[in-house]
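Participant: Next come a sequence and a model predicted from it.
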Amino acid sequence: MDFTFTAPLWEWESRAAWYFVSVPEEESADIREVPRMPSGFGAVRVRVTVGTSTWETSIFPESATGVYMLPVKKAVRVAEGFDDGDPVTVHLELVDL
């Protein structure tokens, strides 16, 4: 199952230097509905492509809203030239289904 969306990059206030892109509500709801084995913290393994960068990671549901948060590591931010608040187009593929 694949998703493509654009959302702003944001810095987590509680943990400086941790950056995320929030998966939109509709896509987050669709991801929650996909049957899979339970995992810690509700994490979902994904393969992500942003620009020319592709990597595997996990997305995690944010406790207050339930939308998933995609961590974006520094190497990707630097390679793609992203800064806080920039719109990021994400191609996200669920793995381990």
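Facilitator: Thanks, I have it.
Participant: only C-alpha atoms for contact and neighbour calcs from this point on.
Facilitator: OK.
Participant: And the residue sitting nearest the centre point of the chain, which helix or strand is it part of?
Facilitator: If you average the C-alpha coordinates of the chain and look for the closest C-alpha using CA atoms, centre = their mean, you land on Leu70, 2.0 Å from that point. Element membership for Leu70, per DSSP states H and E: strand 68-71.
Participant: next up, a second structure to put side by side with the first:
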Amino acid sequence: MAEFEVDVPLWRSENGSWVFGSLPFDVADEIDDVTRGRQGGFGSVRVEVTLGPTTWRTSLFPDKGRETFVLPVKKAVRTAAGVDAGDVVRVHLRLVDV
């Protein structure tokens, strides 16, 4: 089972309602290699994520414009960790259902 510890810059979507983190290119490439042919709808990859005190399951989504995967980070998680768009956060990712 693949696991990663990465620093992720958080940014707000154009409409301002979502906050995402962009994975480092080398990690995105490795995840793409490991999950190729087993990705979900829209190329999504199921992950378990830990950020600060919170662990949750979500999906990574490919972002062709940034050439990486992006991680949606909901408000409750950001609030619990005391972070928001513009911060760089350390997250632990574990691929699930692979």
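Facilitator: That came through, no problem. All values reported here derive from a predicted model rather than from experimental measurement.
Participant: Give me the helices and strands touching whatever helix or strand comes next after the strand holding Leu70 of the first structure, please.
Facilitator: Taking DSSP H and E as the definition, the helix or strand that follows strand 68-71 of the first structure towards the C-terminus is helix 74-80. Packed against helix 74-80 of the first structure, as judged by 3 or more CA pairs under 8 Å, 6 or more residues apart in numbering; DSSP states H and E, are the following elements: strand 53-61.
Participant: all helices for the first structure, in order.
Facilitator: For the first structure, the helices defined by DSSP state H occupy 25-33, 74-80.
Participant: mean shift between the shortest one and the second structure?
Facilitator: For helix 74-80 of the first structure, the mean distance to aligned residues of the second structure following superposition is 0.6 Å (mean CA distance after the TM-score superposition for the first structure).
Participant: just the longest one next, same as before
Facilitator: Mean deviation of helix 25-33 of the first structure relative to the second structure after superposition (mean CA distance after the TM-score superposition for the first structure): 0.2 Å.
Participant: ok, Val8 of the second structure - contacts?
Facilitator: If a contact means CA atoms under 8 Å, 6 or more residues apart in numbering, then Val8 of the second structure has Gly21, Ser22, Leu23, Pro24, Val88, Val89, Arg90, Val91 as its contacts.
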